[in-house]
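1. Structural data only, the sequence is not supplied:
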């Protein structure tokens, strides 16, 4: 039995509530074996008093089952999380805020097909418009972490573009006052990304640490659907100021979005609010048709103890703007769809306590 075999064995121990193990989470700080005694040091950050007890029991059970182990010593360091964490504070596994970045916000959905990337693109452009009006141009970033299906380049009119390299860092592309980085810039349209978790984690780390973001008031991080490697890698790499959940009104979407919200709460990332997309369709007679039901966004916001930031109706112009690379907030800034996104953007800036023009 060696330190390496102990760590290999500990890959069987999952972090409570997740399918990922404590070794890949980076929580095992050291391991040693001498005279039949296995000794491990583990460090976690949690506000749940049940987690340390559960982890310690699972670690001991795992190690005692290994051949040659007669005794087990577990040093479990627990840091109590503040609620919510202050900007720059590490969450589950650590990470540091890049210099010049004031606030980072994850845009998540849980379920695919709810328009999360379209929402993220228009929110980023709306934030850029508000901050430019406030005398802070070029202070918004959009990091597309949807590794398998990046759509941000198309929606931002940057398809086929490539970032420049400055020394060991990538220079994000900029359009509509938003600095953008995406996996879509690094592979061609005909190359599928077939990666396992460690490669995804490495890419997200590089997007955070090896991209020349410069001075940013807000960095939006467009996450893929689900609660898998990309989400967990992000909270380990970048201390988030919070997350916005995007959902459509029907239970098929809100039930999954709620699980996504619970994931962020488990890793001590505060929920900044829920955005309800495709809330209704307005027909030619001006009547609202609730095609996907109604009330779902407000319901999960209440269940998760957060707020409903806004409702985005089903507008054809929003879809058309994404397909043409001209987000509706840019192509039709005076229209109702753009106004909805600016209202949500202003609400987000207020929650982040970022001064801005009304």
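-> Sure thing, it's come through. Given the structure is predicted, the values throughout are model-derived calculations rather than measurements.
2. Please make it C-alpha for all contacts and neighbour counts, starting now.
-> Fine.
3. Enumerate every residue touching the closest residue to residue 289 other than its chain neighbours.
-> Nearest residue to residue 289, sequence neighbours excluded (C-alpha to C-alpha, 6 or more residues apart in numbering): residue 281, at 5.0 Å. Neighbour list for residue 281: 288-291, 313-315 [criterion: C-alpha atoms under 8 Å, 6 or more residues apart in numbering].
4. One more: residue 278?
-> 114, 248-249, 292, 311-315.
5. Can you tell me which of the contacts of residue 281 are buried?
-> For the contacts of residue 281, burial is judged from neighbour counts taken by 16 or more other C-alpha atoms under 10 Å, and it is met by 290, 313-315.
6. and the comparison structure, right after this:
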């Protein structure tokens, strides 16, 4: 199509042409163009002067591809024959909690997203991941806070060294003012003076809840909560106190670590907290000979992805500088943003931002068993395909657990003939945002990732209907 010159373009036609060009830009997470996503705001055109102005209002100020959006917007609109100047303002949607009625009270009411960083055992580098993730999100343009939820062994005062190292309560508002370092708000039991009134409470869970909800966090895009290790009462209390937008689980490459990771994933699933990513720490190191070594083995993280459908696995290296930065009070992503670990943290930060944005907009995937049809009814809105049916026996025969697949060799040990054609589930429960747990009538519990279900042969709808009449 040949574009009109300046004198021939009306304002209305100019706006249509600009929107048509902007609609060429696709958001890779939502699968829609930025016009359909509602990102284009305050569009104004002056064809006579050749000027175009508009804002791109993204879901978060930390959008990892905001620079790409801006560059393409200027390029595409600037190619119109009558356009001489393109002014683009990059902004973000107004901050609001993930769910307006999630019960957030006190200092949390203006926090948009709360991210859990968890591990089921200590010594895996969870706090290192939590702190560096928080500062990565801040570097991406977000307003960020960190809450150190470990009362018995708080690590934040060691890993970050703010000038003000004591928490102070405002006597009028009865809120606690977090301390701050490099633009990130910090809260930890380790910053509380011994005997301070704000620390009174008979139980650790009560102390954590008071610190978290009584803090004057202000407006934050992301609050990163560094969980204490384990899956006990403290962790459950945290999940019950506030609504978490997503969780990141930290582990190590050993296959034995898989059991602990599975516990964490199931705990968050029970509390309706989707797991956005797994961070595999101490994954490798690069030798002086240029070879990459994996001293603790490989494959555990891949199994987590396969068994639970968690889409993202980020590998972090063994690096003395990473530990030294944590001990020195200055996170590595701040002291050396061009380092290899900093690149991995940038990858993790982008994953968290994009997954949380998708969770905020997308409809949830769903699987249910229809007893009349004798079939699983699967709805995967993100895939763009219509609702489809799966035969229970097909699902059962594609189980990927250790009872069906040799966890060391990957060979299938389940004999398909041992699965009856009329097998039926006892219950189906969601397991986070990426899988369901199917409890079969013979006692087997199968974790079925949506990605696995999407690849199974569909049951003919007419057969399902016919089965309902038997």
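-> That came through, no problem. Everything quoted here is computed from the prediction, not taken from an experiment.
7. Just give the TM-score of the two.
-> Comparing the two superposed chains by TM-score structural alignment, normalised by the length of the first structure, the resulting TM-score equals 0.67, with 255 aligned residues with a C-alpha RMSD of 2.4 Å.
8. Switch the contacts of residue 278 of the first structure over to a markdown table; also include secondary structure.
-> Supplementary listing: the contacts of residue 278 of the first structure in a markdown table, determined by DSSP: H, G, I helix; E, B strand; the rest coil:
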| residue | secondary structure |
| --- | --- |
| 114 | coil |
| 248 | coil |
| 249 | coil |
| 292 | coil |
| 311 | strand |
| 312 | strand |
| 313 | coil |
| 314 | coil |
| 315 | coil |
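9. Name the nearest of those relative to residue 210 of the first structure.
-> Distance ranking of the contacts of residue 278 of the first structure against residue 210 of the first structure, using C-alpha to C-alpha, places residue 114 first at 30.3 Å.
10. in stretch 299-318 of the first structure, what's buried?
-> For stretch 299-318 of the first structure, burial by neighbour count (16+ other C-alpha under 10 Å) applies to 299-301, 304, 306-315, 317-318.
11. how far is that stretch from where the chain is centred?
-> In terms of C-alpha atoms, centre = their mean, to the nearest Å, the centre of stretch 299-318 of the first structure is found 17 Å from the chain centre.
12. go on, stretch 175-191 of the first structure?
-> Distance of stretch 175-191 of the first structure from the chain centroid (C-alpha atoms, centre = their mean) equals 18 Å.
13. Buried residues, that stretch. List them.
-> For stretch 175-191 of the first structure, a neighbour-count test (16+ other C-alpha under 10 Å) marks 176-185 as buried.
14. ok, which stretches of the stretch 51-200 of the first structure are helices?
-> Using DSSP state H, counting those that start in this stretch, the helices of the stretch 51-200 of the first structure run over residues 116-133, 152-155, 197-209.
15. Ranking those helices by mean neighbour count, which comes first?
-> With neighbours defined by mean count of other C-alpha atoms under 10 Å, none of those is more surrounded on average than helix 116-133, at a mean of 24.
16. Quickly name whichever of the buried residues of stretch 175-191 of the first structure is closest to residue 58 of the first structure.
-> Of all these, the one sitting nearest residue 58 of the first structure is residue 183; the distance, using C-alpha to C-alpha, is 37.2 Å.
17. doesn't residue 144 make contact with that closest one?
-> Yes. Distance between residue 183 of the first structure and residue 144: 7.0 Å, which falls inside the contact criterion (C-alpha atoms under 8 Å).
18. thinking again about what came up before, what's the closest of the helices of the stretch 51-200 of the first structure to residue 37 of the first structure?
-> The minimum distance between residue 37 of the first structure and those falls on helix 197-209, with 30.6 Å, by C-alpha to C-alpha.
19. roughly how far out does the next helix or strand after the closest one sit from the chain middle?
-> Once the chain leaves helix 197-209 of the first structure, the next helix or strand it forms, by DSSP states H and E, is strand 218-222. The chain centre lies 8 Å from the centre of strand 218-222 of the first structure; the measure is C-alpha atoms, centre = their mean.
20. distance from strand 218-222 of the first structure to the second structure after superposition?
-> For strand 218-222 of the first structure, the mean distance to aligned residues of the second structure following superposition is 0.5 Å (mean C-alpha distance after the TM-score superposition for the first structure).
21. Report the aligned residue range of the second structure for that strand.
-> Mapped onto the second structure using TM-score structural alignment, strand 218-222 of the first structure covers residues 222-226.
22. Now do the same contact list for the residue nearest the centre of the first structure.
-> Against the mean C-alpha coordinate of the first structure, by C-alpha atoms, centre = their mean, the closest residue is residue 106 at 3.4 Å. Applying C-alpha under 8 Å, 6+ apart, one finds that residue 106 of the first structure lies in contact with 220-223, 240, 242-244.
23. Map those residues onto the second structure and name those still in contact.
-> Among the contacts of residue 106 of the first structure, the ones still in contact in the second structure (both residues aligned by TM-score structural alignment, their matches' C-alpha atoms under 8 Å) are 220-223, 240, 242-244.
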